[in-house]
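Peer 1: show me the folded form of this:
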Amino acid sequence: MGNKETRNRLIEVTKRLLTEGNSLETLTARHISSEAGVNLAMINYCFKSKDELLKIAVEEIVATEFYKYVDVKSDNSTAKEQLRNILYHVCKAMLKYSSLTRMSIPYIMLNEEISLPYDIMPFIKKHYEGKKDETQCKVIAFHIVYTMQLIFYRSKDFFKYSGIDVDDEAMMEEFLDSQLDLFLGRE
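Peer 2: A predicted model of the protein is given here:
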């Protein structure tokens, strides 16, 4: 098995173990390597650390949730409604995997290239249909994505501050709607 195949196998096994409910506390590098059928040292060889492997696996899990709904289009839906549907499902995934996403959010926000807002840019552009230029749309997409990430990461502190519990699905949905109204306006 080549390095690329080993790397991919480790990611896939880690994703499977995480989605099967293994907690971060019980999921060890030894467990991952054993399930993948590779030498324990391959985790550090293919990734900087077990944490790097976990971060990649979590990102792929959430990205899968995003892309599951990004192609769901309705001729009757506005761009804002389509974006809301997608973000709602991503937020549900973030709730479902909250212990995992809380671990990866700081790394994504502080260390990775800013790329996640590009995923929602088509909806922002369509919503404004030429009323906002590219830069304005990028800033709006950035605000939506990074505000949501920060709120989910600091959900307990945000609840103390605002009284909004984004860990509760109904309150999360209400918060999502208020954010979209704030950044995209009411329809």
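
Peer 1: please make it C-alpha for all contacts and neighbour counts, starting now.
Peer 2: Noted.

Peer 1: identify the residues contacting the helix or strand containing Phe183?
Peer 2: Applying DSSP states H and E as the criterion places Phe183 in helix 169-184. If you take C-alpha atoms under 8 Å, 6 or more residues apart in numbering as the criterion, helix 169-184 is touched by 80, 84, 87-88, 91-92, 95, 124, 127, 140, 143-144, 164-166.

Peer 1: please give me the structure for this one as well, since I'd like to look at both together:
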Amino acid sequence: MDKRNIEATREALLQAAGRLMTACSDPSEVTSRAITKEAGVNLAMINYCFGSREALLFEVFSRLQHEAEQQNPVFRSIVQSEMPPKQKLIRLHVEAMNMMLKYSKYVKAITKYALLSRSISASRGSLPFIQAHFGGRKTEQECRLIAYELSSLHELVLLRHEEIKAACGVDLTDERVLLKYVTDHVNMFLGE
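Peer 2: Just a heads-up that it's a prediction; the model follows:
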């Protein structure tokens, strides 16, 4: 298969998975067979192009997240603001978590992959703000670990947010509660 065909197949799989995730009521309905049938490609192409169904769904969500961030002026205004880096980090995490709550089907479908298979060395959106906050007092590796820990904690909490609400009374769909939750955890990792 030549490079153009591989790219066309990748794109067909991404589009098909996106359509199916949008239409489903439960992400477990979006099986590899359903995706490849929708895309009109061989079942083996998911593993060939992405490595796994979960990696494919993670890529679909990453694109969706990027598009939402580009279209949402709040993200841009936070980044361009004069707020201290820690405040930017808090506001960005609140906005990202709100978006993930909106797309909770994806959270259920990709969290295990994101926590266990995503590259730890991959760039994290939080990293520059954490580095700016510490101003050289921590190494890049230490800051990268904090970014990974913070994003992983938030992903896991979002996956279980309904159980957390029932068991702990913490309703992350309430904007004030979410802001307090994020602020507390950013303070825990970055210090008061």
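
Peer 1: TM-score, when you put one on top of the other?
Peer 2: The TM-score (TM-score structural alignment, normalised by the length of structure 1) is 0.76; 184 aligned residues with a C-alpha RMSD of 3.1 Å.

Peer 1: once you drop chain neighbours, what's closest to Ile120 of structure 1?
Peer 2: Once flanking residues are discounted, Ile120 of structure 1 sits nearest to Ala141: 6.4 Å by C-alpha to C-alpha, 6 or more residues apart in numbering.

Peer 1: SS state for the residue mapped onto the one you found from structure 2?
Peer 2: When structure 2 is aligned by TM-score structural alignment, Ala141 of structure 1 is paired with Ala147. With DSSP: H, G, I helix; E, B strand; the rest coil as the basis, Ala147 of structure 2 sits in helix.

Peer 1: put the buried members of the contacts of helix 169-184 of structure 1 into a PyMOL selection.
Peer 2: Here is the PyMOL command that selects the buried residues among those (16 or more other C-alpha atoms under 10 Å):
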select buried, resi 80+84+87+88+91+92+95+124+127+140+144+164+165+166
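
Peer 1: tell me the two of the contacts of helix 169-184 of structure 1 that are most distant?
Peer 2: His127 and Asp165 (28.2 Å; C-alpha to C-alpha).

Peer 1: mind telling me what element the residue most central in space within structure 2 is part of?
Peer 2: By C-alpha atoms, centre = their mean, the mean C-alpha position of structure 2 lies nearest to Ser62, the distance being 6.5 Å. Taking DSSP H and E as the criterion, Ser62 of structure 2 maps to helix 53-71.

Peer 1: now that helix: buried residues?
Peer 2: 53-61, 65, 69.

Peer 1: what's downstream of whatever helix or strand Glu155 of structure 2 lives in, the next helix or strand?
Peer 2: Here Glu155 of structure 2, judged by DSSP H and E, is contained in helix 140-159. Per DSSP H and E, the first helix or strand lying C-terminal to helix 140-159 of structure 2 is helix 161-168.

Peer 1: how far apart are that next one and its match in structure 1?
Peer 2: Its matched residues in structure 1 lie on average 3.6 Å from helix 161-168 of structure 2 after superposition (mean C-alpha distance after the TM-score superposition for structure 1).

Peer 1: quick revisit: distance-wise, check the match of Ala141 of structure 1 relative to Ala122 of structure 2.
Peer 2: 11 Å (C-alpha to C-alpha, to the nearest Å).

Peer 1: which of those two has more neighbours?
Peer 2: Between Ala147 of structure 2 and Ala122, counted using other C-alpha atoms under 10 Å, Ala147 has the larger neighbour count: 24 against 9.

Peer 1: ok, the more buried one touching Ile130?
Peer 2: Yes: applying C-alpha atoms under 8 Å, one finds Ala147 of structure 2 in contact with Ile130, separated by 7.2 Å.

Peer 1: from Ile105 of structure 1, how far off is the aligned partner of Leu57 of structure 2 in structure 1?
Peer 2: In structure 1, the residue paired with Leu57 of structure 2 is Leu54, using TM-score structural alignment. To Ile105 of structure 1, Leu54 of structure 1 is 12 Å away according to C-alpha to C-alpha.

Peer 1: then Gln149 of structure 1?
Peer 2: Taking C-alpha to C-alpha, one finds Gln149 of structure 1 at 7 Å from Ile105 of structure 1.

Peer 1: quick check: which element contains Ile105 of structure 1?
Peer 2: Here Ile105 of structure 1 sits within helix 98-111, counting by DSSP H and E.
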